[in-house]
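*Asks:* sequence first, predicted coordinates after that:
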Amino acid sequence: MKRINLQTYRIVVLAFAAICLAPTASMQAQERSASQLATSPAVAAMQQAASEGKYLFVYFWKQNDEQTQSMRGVFNQATGQMADVAQAISVQISDSTNAAIVKQFGVSRAPMPLALAIAPNGAVTQGLPIKFSEQQLREAIVSPATATCMKAMQDRKLVLLCVKHQGDVNAFPGAHELTRDERFAASTQIVNIDPNDASEKTFLQSLKIDLSTNKGVMIVLSPPGNPVATFTEDATKDQIVERLTAASSSCCPGGQCGPGGQCGPDGQCEPGQQCCPGGNCAPATK
């Protein structure tokens, strides 16, 4: 699986961190931060694009050097051809009027220029620093289910991707029971896909799902986009929990975890630890 484009740049991991002040900050400072966010042109553009069901492509830049000008041309050319599904805005990160959006996406120290694609649901579907192509920008437009999965994982949730033809309200009872359990409700999300939906064909093929069968299948995806377990539609909650617990406690050979070996909050484990399924770190085995 392509890891749903989350490996392109680490900025997507920070994309939905709330703009929070320290607990000791004054109420005036909090109100000032909220006011800045509300009046930010980029935030207004995000809200406008979302209200129209469109993507927003943001071009972050700092200095108007040759690289910035070159990539701006690529950015404008690509987004101009996607006007039916996307809007675009340019944001200079050193401009104080853009402070709120720069803080929201954590790009103050990111390599510049940086192109960010934001789906209508708020998911960051692509982050491209320094140099990128028109094709890479076009690939940021993903299917609805892909965007939903990405948003959930960027919110640090496990995705229970349930694939079955519509109409069976009793399918995946274990998944629904799991999300109703107070221990797991806040950290799991069900995403349903009908295999007949042509817009999801590429996504389902990337997961190697047989689209010809009538049997339902559930794939669990963990941040930043790793498939960690597959279940039949009749799997119970206890079976799901048991499998996921085993996956998070048994380490991979060589300390690698799925494509790219992504692990831990910074992409690697501390000394003396190794990477486990799901991106967790654990003491290295002898």
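*Replies:* That came in fine, so what should we check first?
*Asks:* switch to C-alpha atoms for all contacts and neighbour counts from now on
*Replies:* Noted.
*Asks:* figure out how far stretch 196-208 is from the centre of its chain.
*Replies:* Taking C-alpha atoms, centre = their mean, to the nearest Å, the mean C-alpha location of stretch 196-208 is offset from the chain mean by 18 Å.
*Asks:* list the buried residues of that stretch.
*Replies:* Buried residues in stretch 196-208, defined by neighbour count with 16 or more other C-alpha atoms under 10 Å: 200, 203-204.
*Asks:* ok, residues contacting stretch 218-225?
*Replies:* Stretch 218-225 has contacts (C-alpha atoms under 8 Å, 6 or more residues apart in numbering) with 3-4, 6-7, 13, 150, 153-154, 156-163, 172, 227-233, 262, 278-279.
*Asks:* now, the residues you listed that are in strands?
*Replies:* 158-163, 227-232 (DSSP state E).
*Asks:* and here's the other structure:
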Amino acid sequence: MFLKTNSSQRNVIAFLIVCAIVVTSTTVGSAQEVQRVASLSKVESSRAAASKQNKYTFIMFWKDQDEATKAMWSSLQQNLANKKETTTFAAVNTNDPAEAKLVEEYGVSRAPMPLTLAIAPNGAVTGSFVKKINADYIQQSFVSPAKARCMLTLQSRKMVLLCVNQDGKSAMPQGVQNFKAIPCYKDIVEVVSVSAAESNESAFLQELEVPKQSNNTTVVFMAPPGVMVGMFNGNVTHQQLIAELQKAGKGCGVEGCKHCKE
């Protein structure tokens, strides 16, 4: 069953994609991992260490030491000084050869400067701030685990099937399982399960306008770059999911939206 959504629900997904960034990840062997770690730049190493400590990393990219750059850096220092247990921050000159990989990773070489990106422990970019940053912007960058996972998946150009249940113990809806099992979809969709009872997820679910007090699982279907494909109850079939995905057409950033055959 498809749950009708209004324009605010369809637009809310735009807030999940804070900037056009493709995050890539690969599985490497231990020897390769040692080599990769050894080749990390100073800021890359700081980001990796922060991730292991479940901290957010704020990176300010800059080109010129103008007033805007100085003001942004000062604001970061002031607002993060009392958040050392949960954050770390660094500045990167986009012309610094040592940080060229980082600049390329986030695609910021031609972005307006200064630019600060907020990066969650899992690697999701949860905030993108040009020219100015303040305490409110920084606070908005801290997101729930489920939201961070959804954001990272979308930024990795994959689809998300967010399954919201009341007790956190409900089985994955059969339609979601069937959709995930389709060969050409299985590697480009991630299923994220969350309990509506988790207090730290309430703001995220409210932003998505997930129905409250539902006795059934709610399935929120999202696709890159920022498409709310639809919202369904737990009885949704994989055929319905495919049909709604195809309706998304060119608005969906996954090739399978148009060409994947069951």
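*Replies:* It's in. Here the structure is a predicted model, which means the values were calculated and not measured.
*Asks:* so residue 191 of structure 1 is in which element?
*Replies:* Assigning secondary structure by DSSP states H and E places residue 191 of structure 1 in strand 188-193.
*Asks:* how far apart are that strand and its match in structure 2?
*Replies:* Once superposed with structure 2, the aligned residues differ from strand 188-193 of structure 1 by a mean of 0.8 Å; criterion: mean C-alpha distance after the TM-score superposition for structure 1.
*Asks:* show me what that strand is packed up against.
*Replies:* helix 144-154, strand 158-163, helix 173-180 (3 or more C-alpha pairs under 8 Å, 6 or more residues apart in numbering; DSSP states H and E).
*Asks:* which one of these lies closest to residue 60 of structure 1?
*Replies:* With C-alpha to C-alpha as the criterion, residue 60 of structure 1 lies closest to helix 144-154 of these, at 20.3 Å.
*Asks:* now do that closest one: which elements does it pack against?
*Replies:* If contacts are counted by 3+ C-alpha pairs under 8 Å, 6+ apart, helix 144-154 of structure 1 sits against helix 11-14, strand 124-129, strand 158-163, strand 188-193.
*Asks:* give me the buried positions along the shortest one.
*Replies:* Neighbour counts over helix 11-14 of structure 1 (16+ other C-alpha under 10 Å) mark 11-14 as buried.
*Asks:* mind putting the residues you listed in a markdown table, distance to residue 55 of structure 1 included?
*Replies:* As requested, the buried residues of helix 11-14 of structure 1 are exported to a markdown table (distance: C-alpha to C-alpha, whole Å):
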| residue | distance to residue 55 of structure 1 |
| --- | --- |
| 11 | 18 |
| 12 | 15 |
| 13 | 18 |
| 14 | 19 |
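*Asks:* let me know the closest of the residues you listed to residue 240 of structure 1.
*Replies:* residue 13 (25.9 Å).
*Asks:* for that closest one, which non-adjacent residue is closest in space?
*Replies:* Nearest residue to residue 13 of structure 1, sequence neighbours excluded (C-alpha to C-alpha, 6 or more residues apart in numbering): residue 154, at 6.0 Å.
*Asks:* I'd assumed residue 11 was in contact with the one you found.
*Replies:* No: contact criterion C-alpha atoms under 8 Å: residue 154 of structure 1 and residue 11 do not qualify, at 10.6 Å.
*Asks:* between strand 125-130 and the longest helix anywhere in structure 2, find me the angle.
*Replies:* Looking across structure 2 with DSSP state H, the single longest helix is helix 67-80. Interaxial angle of helix 67-80 of structure 2 relative to strand 125-130 (axes from the mean of the first three to the mean of the last three C-alpha atoms, to 10 degrees): 140 degrees.
*Asks:* next, the buried residues of helix 67-80 of structure 2.
*Replies:* For helix 67-80 of structure 2, a neighbour-count test (16+ other C-alpha under 10 Å) marks 68-69, 71-73, 75-76, 80 as buried.
*Asks:* hmm, back to that, tell me how far the residue nearest to residue 13 of structure 1 lies from residue 144 of structure 1.
*Replies:* 15 Å (C-alpha to C-alpha, to the nearest Å).
*Asks:* circling back to that earlier point, okay, the helices and strands packed on helix 144-154 of structure 1 in a markdown table with distance to residue 34 of structure 1 next?
*Replies:* Listed next are those as a markdown table, based on distance: least, C-alpha to C-alpha, whole Å:
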| stretch | distance to residue 34 of structure 1 |
| --- | --- |
| helix 11-14 | 19 |
| strand 124-129 | 22 |
| strand 158-163 | 30 |
| strand 188-193 | 29 |
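*Asks:* and those: which comes nearest residue 43 of structure 1?
*Replies:* strand 124-129 (14.2 Å).
*Asks:* superpose on structure 2 and give me the mean offset of that closest one.
*Replies:* Following superposition, strand 124-129 of structure 1 is found to deviate from structure 2 by 1.0 Å on average (mean C-alpha distance after the TM-score superposition for structure 1).
*Asks:* could you say what helices and strands the following helix or strand past that strand packs with?
*Replies:* Next in sequence after strand 124-129 of structure 1, counting helices and strands by DSSP H and E, comes helix 134-138. Packing contacts for helix 134-138 of structure 1, counted by 3+ C-alpha pairs under 8 Å, 6+ apart, involve helix 66-80.
*Asks:* the helix it packs on: average distance to aligned residues in structure 2?
*Replies:* Here the mean offset of helix 66-80 of structure 1 against structure 2 after fitting is 1.2 Å, by mean C-alpha distance after the TM-score superposition for structure 1.
*Asks:* where does that helix end up in structure 2?
*Replies:* The aligned range for helix 66-80 of structure 1 in structure 2 is 67-81, by TM-score structural alignment.
*Asks:* now the matching stretch: how far from the chain's centre is it?
*Replies:* The answer for stretch 67-81 of structure 2 is 25 Å, by C-alpha atoms, centre = their mean.
*Asks:* burial count for residue 193 of structure 1?
*Replies:* Neighbours of residue 193 of structure 1 under the rule other C-alpha atoms under 10 Å: 18.
*Asks:* tally of neighbours for the spatially closest residue to it that is not a sequence neighbour?
*Replies:* Excluding its sequence neighbours, the residue lying closest to residue 193 of structure 1 (C-alpha to C-alpha, 6+ apart) is residue 163, at 4.9 Å. For residue 163 of structure 1, the number of neighbouring residues by other C-alpha under 10 Å comes to 26.
*Asks:* how about stretch 234-251 of structure 1: buried residues?
*Replies:* Going by 16+ other C-alpha under 10 Å, stretch 234-251 of structure 1 has these buried residues: 234-237, 240, 244, 247-248, 251.
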